[in-house]
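1. here you go, sequence then predicted model.
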Amino acid sequence: MELDLTTFLMEVVNFMILVWIMNRLLYKPVQAVIAKRLAAMDQMRSEAERIRTEATELSQTYHGRLATWDAEKTELRRQLQTEIAAERQRLTADLDQELDGMRDKARIAEERQVEERVRLSEERAIAHAGRFAAHLLSRIATPELGKQLMDMLLEDLAALPDEQHRSIVESLGRVDSVVRVASAYPLPDDSSQHFEVRFREVFPAAKQFSFSVNEALLAGIRVNTGPWNLSANLKDELSFFQGGINGD
């Protein structure tokens, strides 16, 4: 087979035309499509990388928030436990104080009951002693004892405190002042005159005297001048002994 130069050249030309046509109509569009797809893939890869980065950041943020929340929960739990302990301590202290107050009230109430029982016992004992003393004194009350008590009162007048002495003098200085003398037994004239003389020795301002009988005095006398009550009798001594107040 002989190689025909013309045919060879024609084949070469045909091949070159085929190459140009393929390059024009097929290769460049394919390259453009490939390049476009590569660009799309790069964009998708970049987008995926961005999403992965954001996911990593979100994951880190989430884990950070979880750690912070765990720390906050731990702190809140600690604060709550502290507050509960403080509240328990306060309530315990209040309860102890209330119990102490109740115990104190109960103790005070019991002490008052004991004191009341003691007071009642003392009052009963004093009343019993008073009745016994009154019965005894009523048996020894005589006019002679009354005269002795009157002399004792007259002796005590000279020893009165200065303030009381001045007050009695002022009372006797009034125009209508009367020295009222009550005795358990009627005083003989010499006894009443003796009393007036001795009384004026201590209180010269005494003007009028009034004598009366009060059998409740048992023995002795009681002298009233103005607001003052001077007594030396078994009744008032017995009342003083019983813790009472002069009566009649």
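-> Yes, it's here.
2. from now on I want contacts and neighbour counts done on CA atoms only, so please keep to that.
-> Noted.
3. I'd like the next helix or strand past the longest helix along the chain.
-> What stands out as the longest helix in the chain, according to DSSP state H, is helix 28-140. Sequence-wise, the next helix or strand beyond helix 28-140 is helix 143-157, with elements assigned using DSSP states H and E.
4. which elements pack onto the longest helix of the chain?
-> Judged by 3 or more Cα pairs under 8 Å, 6 or more residues apart in numbering; DSSP states H and E, helix 28-140 is in contact with helix 234-241.
5. buried stuff in the helix it packs on?
-> For helix 234-241, the neighbour count (16 or more other Cα atoms under 10 Å) marks 234, 235, 236, 238 as buried.
6. so which of those comes closest to residue 120?
-> Within the buried residues of helix 234-241, the smallest distance to residue 120 is 19.0 Å, found for residue 238 (Cα to Cα).
7. got a list of what the closest one touches?
-> 130, 133, 134 (Cα atoms under 8 Å, 6 or more residues apart in numbering).
8. what count of nearby residues applies to the last one?
-> Read it as residue 134. Look at residue 134: counted by other Cα atoms under 10 Å, it has 18 neighbours.
9. circling back to that earlier point, got the angle between the longest helix of the chain and helix 234-241?
-> Going by axes from the mean of the first three to the mean of the last three Cα atoms, to 10 degrees, helix 28-140 is angled at 160 degrees with respect to helix 234-241.
10. chain center to helix 28-140, what's the gap?
-> In terms of Cα atoms, centre = their mean, to the nearest Å, the centre of helix 28-140 is found 24 Å from the chain centre.
11. please, which helix or strand holds residue 223?
-> Using DSSP H and E, residue 223 sits in strand 220-225.
12. how much space between residue 112 and residue 100?
-> 18 Å (Cα to Cα, to the nearest Å).
13. with residue 73 instead?
-> 39 Å.
14. out of the buried residues of helix 234-241, which comes closest to residue 35?
-> Distance to residue 35 across these (Cα to Cα) is lowest for residue 238, with 138.6 Å.
15. from residue 127, how far out is that closest one?
-> Where residue 127 is concerned, residue 238 sits at a distance of 11 Å (Cα to Cα).
16. what do you get for residue 152?
-> 27 Å.
17. same question, residue 199
-> Counting by Cα to Cα, the gap from residue 199 to residue 127 is 35 Å.
18. who has more neighbours, those two?
-> Applying other Cα under 10 Å to residue 199 and residue 127 shows that residue 199 carries more neighbours, namely 19 against 15.
19. second one coming, line it up with the first:
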Amino acid sequence: MSSMIYKTNVMGTLNMLGLAKRIGARFLLTSTSEVYGDPLEHPQKETYWGNVNPIGERSCYDEGKRTAETLTMDYHRGAGVEVRIARIFNTYGPRMCLDDGRVVSNFVAQAIRKQPLTVYGDGKQTRSFQFVSDLVNGLASLMDGEHVGPFNLGNPGEFTMLELAQVVKETIDSSATIEYKPNTADDPHMRKPDISKAKELLNWEPKIPLREGLPLMVSDFRNRILNEDEGKGMK
């Protein structure tokens, strides 16, 4: 599984860069805040090189995306391919997979299904959550503009996992409980973008705070989970 993640990031990016070179297309690399690893700088600027464990359990993704950025810049400098690089921070919204393992979709699906919200570790690790339409606007600004990047695209609003769980409870079910489980290896303690560069050069910043965006995601999840339950009942 891990090797497939790495191959997708590396070979997939190489294939697409080769295609962009052949047909003269502008290439967008959707990279990730994971390139910063477990950051020692807070908030994270694009100039920060990161703190990644190269042999860790989750390094296939971190290092795969870091390699993809390397390849993208090599093709830009060496072959004249027009490229853009976005480092995307946690994003949520309607149409996400119900069980994709991401924390927002986990919490929302669990609360709707009347299951305990699963918090890994002590729940004090932080993340920043942007609504999907803000991300789309940022990517459009990046592709329409003249700057290569990389650009952090994320919402600087920072929440601990316990704070996120509380917002989900307030939105869906105030009686929801929290279940603690051991933390996963190399889980970053803090994650918050510095978006000064995107504000200045792309004239972009996110507009939708978590408490506004979450209900839009919840209504979509509720409809799909309800349909899922009805389908099971009919079998």
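-> Alright, I've got the coordinates. Just so it is clear, the model here is predicted, and its values are computed rather than measured.
20. where does the TM-score land?
-> Aligned and superposed, the two chains score 0.22 in TM-score terms (TM-score structural alignment, normalised by the length of the second structure); 88 aligned residues with a Cα RMSD of 5.9 Å.
21. which helix is the longest one in the second structure?
-> helix 210-234.
22. just the buried residues of that one, please?
-> Residues 210, 213, 214, 215, 217, 218, 221, 222 are the ones in helix 210-234 of the second structure that count as buried (16+ other Cα under 10 Å).
23. quick one: list the elements packing against it.
-> Short answer (3+ Cα pairs under 8 Å, 6+ apart): helix 210-234 of the second structure packs on helix 103-112, strand 130-131, helix 161-172.
24. okay, the ones you listed, which one's buried deepest?
-> Compared across these, strand 130-131 shows the largest average neighbour count, a mean of 24 (mean count of other Cα atoms under 10 Å).
25. going on from it, what's the next piece of helix or strand?
-> Assigned by DSSP H and E, the successor of strand 130-131 of the second structure is helix 132-144.
26. for that next one, packing partners?
-> Secondary elements touching helix 132-144 of the second structure (3+ Cα pairs under 8 Å, 6+ apart): strand 83-88, strand 91-92, helix 196-202.
27. can you tell me which of these is most buried?
-> Most buried of these, by mean neighbour count (mean count of other Cα under 10 Å): strand 83-88, with a mean of 24.
28. same for it, what does it pack against?
-> Counting by 3+ Cα pairs under 8 Å, 6+ apart, strand 83-88 of the second structure packs on strand 27-32, helix 59-79, helix 132-144, strand 151-153.
29. from residue 210 of the second structure, how far off is the residue nearest to residue 135 of the second structure when sequence neighbours are not counted?
-> Nearest non-adjacent residue to residue 135 of the second structure, counting by Cα to Cα, 6 or more residues apart in numbering: residue 153, 6.6 Å away. In this view, residue 153 of the second structure and residue 210 of the second structure are 15 Å apart by Cα to Cα.
30. distance of residue 29 of the second structure from residue 84 of the second structure?
-> Separation of residue 29 of the second structure from residue 84 of the second structure (Cα to Cα) stands at 6 Å.
31. could you check the angle the helix or strand containing residue 22 of the first structure makes with helix 28-140?
-> For residue 22 of the first structure, the element it lies in under DSSP H and E is helix 5-22. Going by the same axes, to 10 degrees, helix 5-22 of the first structure is angled at 20 degrees with respect to helix 28-140.
32. other SSEs contacting helix 5-22 of the first structure?
-> Counting by 3+ Cα pairs under 8 Å, 6+ apart, helix 5-22 of the first structure packs on no helix or strand.
33. list the contacts for residue 60 of the second structure?
-> Contacts for residue 60 of the second structure (Cα under 8 Å, 6+ apart) come out as 2, 3, 5, 6.
34. in a markdown table: those, plus distance to residue 178 of the second structure, neighbour count and secondary structure.
-> Formatted as a markdown table, these follow (distance: Cα to Cα, whole Å; neighbours: other Cα atoms under 10 Å; DSSP: H, G, I helix; E, B strand; the rest coil):
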| residue | distance to residue 178 of the second structure | neighbour count | secondary structure |
| --- | --- | --- | --- |
| 2 | 30 | 12 | helix |
| 3 | 33 | 11 | helix |
| 5 | 31 | 16 | helix |
| 6 | 33 | 20 | helix |
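35. make a markdown table out of those and add distance to residue 63 of the second structure.
-> Output for the contacts of residue 60 of the second structure, formatted as a markdown table (distance: Cα to Cα, whole Å):
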| residue | distance to residue 63 of the second structure |
| --- | --- |
| 2 | 11 |
| 3 | 11 |
| 5 | 10 |
| 6 | 8 |
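36. ok, those vs residue 68 of the second structure, which is closest?
-> residue 6 (9.6 Å).
37. measure the closest one to residue 72 of the second structure for me?
-> Residue 6 of the second structure is 15 Å from residue 72 of the second structure, where distance means Cα to Cα.
38. one more: residue 112 of the second structure?
-> 41 Å.
39. swap in residue 105 of the second structure?
-> Distance from residue 105 of the second structure to residue 72 of the second structure, by Cα to Cα: 31 Å.
40. same question for residue 2 of the second structure.
-> From residue 2 of the second structure across to residue 72 of the second structure, the span is 22 Å (Cα to Cα).
41. hang on, residue 179 of the first structure packs against residue 222?
-> No. Taking contacts as Cα atoms under 8 Å, residue 179 of the first structure lies outside contact range of residue 222: 10.4 Å.
42. more neighbours: those two, which one.
-> Higher neighbour count among residue 179 of the first structure and residue 222: residue 222, with 23 against 19, using other Cα under 10 Å.
43. what's the span of stretch 134-147 of the first structure, first residue to last?
-> 19 Å.
44. could you count how many residues lie near residue 19 of the first structure?
-> So residue 19 of the first structure, with other Cα under 10 Å, has 14 neighbours.
45. which SSE is residue 163 of the first structure in?
-> Residue 163 of the first structure is part of helix 162-172 when elements are defined by DSSP H and E.
46. pipe the helices and strands packed on strand 83-88 of the second structure into CSV and attach distance to residue 17 of the second structure per row.
-> Converted to CSV, those look like this (distance: least, Cα to Cα, whole Å):
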stretch, distance to residue 17 of the second structure
strand 27-32, 7
helix 59-79, 7
helix 132-144, 16
strand 151-153, 19
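47. which one, of these, ends up nearest to residue 13 of the second structure?
-> With Cα to Cα, the closest approach to residue 13 of the second structure among those belongs to helix 59-79: 6.0 Å.
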